[in-house]
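In: all I have is the shape, not the residue letters:
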């Protein structure tokens, strides 16, 4: 596809991944203080969309973004074009390269953006599987009726009002409203297309995964740590489990398990006084050094630095 002489799909050009800091620089908005001074800090923002008549860069992002579009435009994701006529909501998966080109001069609505650290385990894995925000196999754009528009306007407006307030637990309330937006999107998009037997297997897998969490005591460490362990519990071959999950979620069994362990590690670091060794043992690591290396590979920071930064921010 070529827009204004620029080839969106030129594979010779390395695909750029935009960071939150680069987003604020590109849109000429003030840099939030926490992003300017710290790494891996929790971040959320919501804004009203103003008149827009240009194309956003076609790239990946290291953050999540949900846009309520009121106006005409073209959404491009991973080589697929989806027109928006009148109104639609876009759930942008960070790993999927995408762009939005506003067609009509009048563009309103809202957008919100946030990172994994902000979510902090608030969205269950089976919900992630069914949402385009996390599952690249699902269509990112959902057309909206007038009633749907109003519903999403109210939800975005509620988040905007909460964010500008001073209530101590406003971010927790925002997470709840954000979940409502994600769930509304799942409701409107309809069921995920899959074979019944595969759908039941996926539900059983996530049910088994959820049974392992939350971890409530160092005396009760995780028991199921590998794809093979889950496959044994489900009485299927590990390759079959992996193929079904990969086809439906875009992620391997190991990736899903690792994501859940990292999310639980973040929750324990923020909400408990357990030391790194206790958390490491509870999450199935034989040595704290292995846990430190694993956590840093997945978050680009150490467990103790993550705890210090997040508690300071809160």
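Out: That came in fine, so what should we check first? Source: prediction; values computed, not measured. Residues are numbered from 1 along each chain as shown.

In: only C-alpha atoms from now on, for both contacts and neighbour counts.
Out: Fine.

In: now do the buried residues in the helix or strand hosting residue 184.
Out: Assigned by DSSP states H and E, residue 184 falls within helix 170-189. Judged by neighbour count (16 or more other CA atoms under 10 Å), helix 170-189 contains these buried residues: 170-171, 173-175, 177-179, 181-183, 185-186, 189.

In: let me see the ranges of the strands in this structure.
Out: For the chain, applying DSSP state E gives strands covering 2-3, 6-7, 17-18, 44-48, 60-61, 64-70, 73-77, 80-84, 87-92, 98-102, 108-114, 141-143.

In: how close does residue 101 get to residue 82?
Out: 11 Å (CA to CA, to the nearest Å).

In: neighbour-wise, which of those two wins?
Out: Using other CA atoms under 10 Å as the criterion, residue 101 and residue 82 rank with residue 101 on top: 20 against 16.

In: residue contacts, the more buried one?
Out: Counting by CA atoms under 8 Å, 6 or more residues apart in numbering, residue 101 makes contact with 53, 54, 55, 56, 73, 74, 75.

In: skipping its backbone neighbours, what lies nearest it in space?
Out: Distances taken as CA to CA, 6 or more residues apart in numbering place residue 55 nearest to residue 101, at 4.2 Å, with adjacent residues excluded.

In: correct me, but that neighbour touches residue 104?
Out: No. Counting by CA atoms under 8 Å, residue 55 stays clear of residue 104, with 11.9 Å between them.

In: please work out which of the strands of the chain is packed deepest.
Out: Comparing the strands of the chain by mean neighbour count (mean count of other CA atoms under 10 Å), strand 87-92 ranks first with a mean of 24.

In: contact partners of that one?
Out: Here strand 87-92 makes contact (CA under 8 Å, 6+ apart) with 64-72, 98, 132-133, 140-145, 149.

In: from residue 196, how far out is the closest residue to residue 269 other than its chain neighbours?
Out: Among residues not flanking residue 269 along the chain, residue 307 sits closest, at 5.5 Å (CA to CA, 6+ apart). For residue 307, the distance to residue 196 (CA to CA) stands at 42 Å.

In: higher neighbour count, these two?
Out: Ranked by neighbour count (other CA under 10 Å), residue 307 and residue 196 place residue 307 first, with 20 against 9.

In: ok, for residue 131, nearest residue in space, not its chain neighbours?
Out: Excluding its sequence neighbours, the residue lying closest to residue 131 (CA to CA, 6+ apart) is residue 186, at 5.8 Å.

In: touching, residue 94 and residue 62? I think so.
Out: Yes. Residue 94 is within contact range of residue 62, at 5.6 Å (criterion: CA under 8 Å).

In: of the two, who's got more company?
Out: For the pair residue 94 and residue 62, the greater number of neighbours falls to residue 94 (20 against 15), based on other CA under 10 Å.

In: dump the residue contacts of the more buried one.
Out: Residues counted as contacts of residue 94 (CA under 8 Å, 6+ apart) are 60, 61, 62, 63, 64, 65.

In: now these in TSV, with distance to residue 32?
Out: Below are the contacts of residue 94 laid out as TSV (distance: CA to CA, whole Å):
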residue	distance to residue 32
60	21
61	18
62	16
63	15
64	17
65	17
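
In: putting a second one here so we can go through both:
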């Protein structure tokens, strides 16, 4: 039997499932950990949520699994969770202090401002989700998030959007400084749109809303362009074709499931819309150089 993956569809169901605060807005919420009730869950099962999260922990400790990574969080930890991440946490103590900010794509839609949340590396499976801050850097982000909290308390939602994007952009710069060795390649609107469509599709796969993994032609149709133009543009700006990016994203999802759940190889294959386990094994081995079972055995704790 596989461990069930709970999916929380919005902020209200997420916070209700974690037995914490009641949200004040359906698409944006920020609160302090110290204001959460004692009923809040200290250890979760594996879950997903159709939300983006920014957390700054000022006091307390916890162990997290976010996507493919395991993290220990402590004072000064700034971390991020996105819709494509499998999530799990275990709080090691109850005296948490800090801020948790949760938002959805609809928050941007309602404020009529642009949304490229999937363009931030820490919301993808490939990026690092945690920064350990100290000194002036910790002071800087504490001030930024405190200001966001104050805007929310006075219901200045448009100011919240702008302050949130300052925080996300500062975090992206920090991610580049700490984790990205090579110069960031220039992006285009098409690359951004493709990445957004790709992440939305895999969330649909994860929540059983998709019948199969989309092909290059499917994404080209969504983006209203010719498949060759899509692949050529992606190759120019990312170094990989649309087909290669789809394959890489499929493998990342498979690896996350293999490491984070009790699903068998055949269950992962079925979950990812492969009709044949042997084909999934061949597909995975072609990308990783090992079978899914070998990968699971050598990496899972």
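Out: Sure, I can see it. Because the structure is predicted, anything quoted here is derived from the model rather than measured.

In: what touches both of residue 101 and residue 82 of structure 1?
Out: Joint contacts of residue 101 of structure 1 and residue 82 (CA under 8 Å, 6+ apart) are 74, 75.

In: how about the helices of the stretch 151-300 of structure 2, start to end?
Out: 157-179, 189-206, 216-223, 227-238, 242-260, 265-271, 277-288, 292-299 (DSSP state H, counting those that start in this stretch).

In: turn those helices into a markdown table, including distance to residue 97 of structure 2.
Out: Conversion of these to a markdown table gives the following (distance: least, CA to CA, whole Å):
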| stretch | distance to residue 97 of structure 2 |
| --- | --- |
| helix 157-179 | 19 |
| helix 189-206 | 31 |
| helix 216-223 | 43 |
| helix 227-238 | 40 |
| helix 242-260 | 27 |
| helix 265-271 | 37 |
| helix 277-288 | 41 |
| helix 292-299 | 33 |
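
In: okay, how far is it across stretch 99-111 of structure 1, tip to tip?
Out: Between the opening and closing residues of stretch 99-111 of structure 1 lies a distance of 14 Å (CA to CA).

In: now find how far off-centre that stretch is within its chain.
Out: Centroid separation for stretch 99-111 of structure 1 versus its chain: 22 Å, with CA atoms, centre = their mean, to the nearest Å.

In: over to stretch 243-263 of structure 1?
Out: For stretch 243-263 of structure 1, the distance to the chain centre is 14 Å (CA atoms, centre = their mean).

In: stretch 171-178 of structure 1 corresponds to what range in structure 2?
Out: Taken onto structure 2 by TM-score structural alignment, stretch 171-178 of structure 1 occupies residues 157-164 there.

In: quick one: contacts of that stretch?
Out: 108, 111, 144, 147, 148, 151, 152.

In: just the buried ones from those?
Out: The neighbour count (16+ other CA under 10 Å) marks 108, 144, 147, 148, 151, 152 as buried among those.

In: format those as a markdown table; extra columns: distance to residue 9 of structure 2.
Out: Putting these into a markdown table (distance: CA to CA, whole Å) gives the following:
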| residue | distance to residue 9 of structure 2 |
| --- | --- |
| 108 | 17 |
| 144 | 28 |
| 147 | 28 |
| 148 | 24 |
| 151 | 25 |
| 152 | 22 |
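
In: identify the residues contacting residue 270 of structure 1.
Out: Residues in contact with residue 270 of structure 1 (CA under 8 Å, 6+ apart) are 307, 310, 311.

In: ok, 7 Å please
Out: Going by CA atoms under 7 Å, 6 or more residues apart in numbering, residue 270 of structure 1 touches 307, 311.

In: now swap in residue 31 of structure 1 and tell me
Out: residue 24.

In: what about it, distance to residue 45 of structure 1?
Out: Per CA to CA, residue 31 of structure 1 is found 11 Å from residue 45 of structure 1.

In: what of residue 92 of structure 1?
Out: 15 Å.

In: residue 132 of structure 1 maps to what in structure 2?
Out: Using TM-score structural alignment, the partner of residue 132 of structure 1 in structure 2 is residue 122.

In: mind checking how far that match is from residue 168 of structure 2?
Out: Applying CA to CA, the value for residue 122 of structure 2 to residue 168 of structure 2 is 9 Å.

In: residue 138 of structure 2 now?
Out: Distance of residue 138 of structure 2 to residue 168 of structure 2, given as CA to CA: 15 Å.

In: likewise residue 117 of structure 2?
Out: Taking CA to CA, one finds residue 117 of structure 2 at 9 Å from residue 168 of structure 2.

In: same check, this time on residue 260 of structure 2
Out: Counting by CA to CA, the gap from residue 260 of structure 2 to residue 168 of structure 2 is 27 Å.

In: same question for residue 80 of structure 2.
Out: Residue 80 of structure 2 sits 10 Å away from residue 168 of structure 2, going by CA to CA.

In: between the two, which contacts overlap?
Out: By CA under 7 Å, 6+ apart, residue 80 of structure 2 and residue 168 have no common neighbours.

In: quick one: residues contacting the counterpart of residue 86 of structure 1 in structure 2.
Out: By TM-score structural alignment, residue 86 of structure 1 lines up with residue 75 in structure 2. Listed by CA under 7 Å, 6+ apart, the contact set of residue 75 of structure 2 reads 57, 58, 59, 60.

In: identify the farthest-apart pair in the buried residues of helix 170-189 of structure 1.
Out: The most widely separated members of those are 170 and 189, with 28.7 Å between them, by CA to CA.

In: what's near enough to touch residue 168 of structure 2?
Out: Going by CA under 7 Å, 6+ apart, residue 168 of structure 2 touches no other residue.

In: re the thing from before, quick one: the match of stretch 171-178 of structure 1 to structure 1 mean distance?
Out: Its aligned residues in structure 1 lie a mean 1.2 Å from stretch 157-164 of structure 2 after superposition (mean CA distance after the TM-score superposition for structure 1).

In: can you tell me how far the match of residue 86 of structure 1 is from residue 95 of structure 2?
Out: If you go by CA to CA, the gap between residue 75 of structure 2 and residue 95 of structure 2 works out to 11 Å.

In: next one: residue 288 of structure 2
Out: 42 Å.

In: look at those two and report which has more neighbours.
Out: Neighbours per residue (other CA under 10 Å) separate residue 288 of structure 2 from residue 95, with residue 288 holding more: 14 against 11.

In: and residue 21 of structure 1, what's its match in structure 2?
Out: Under the alignment by TM-score structural alignment, residue 21 of structure 1 pairs with residue 12 in structure 2.

In: grab the nearest non-local neighbour of that match.
Out: Using CA to CA, 6+ apart and skipping residues adjacent in sequence, the residue nearest residue 12 of structure 2 is residue 23, 6.2 Å away.
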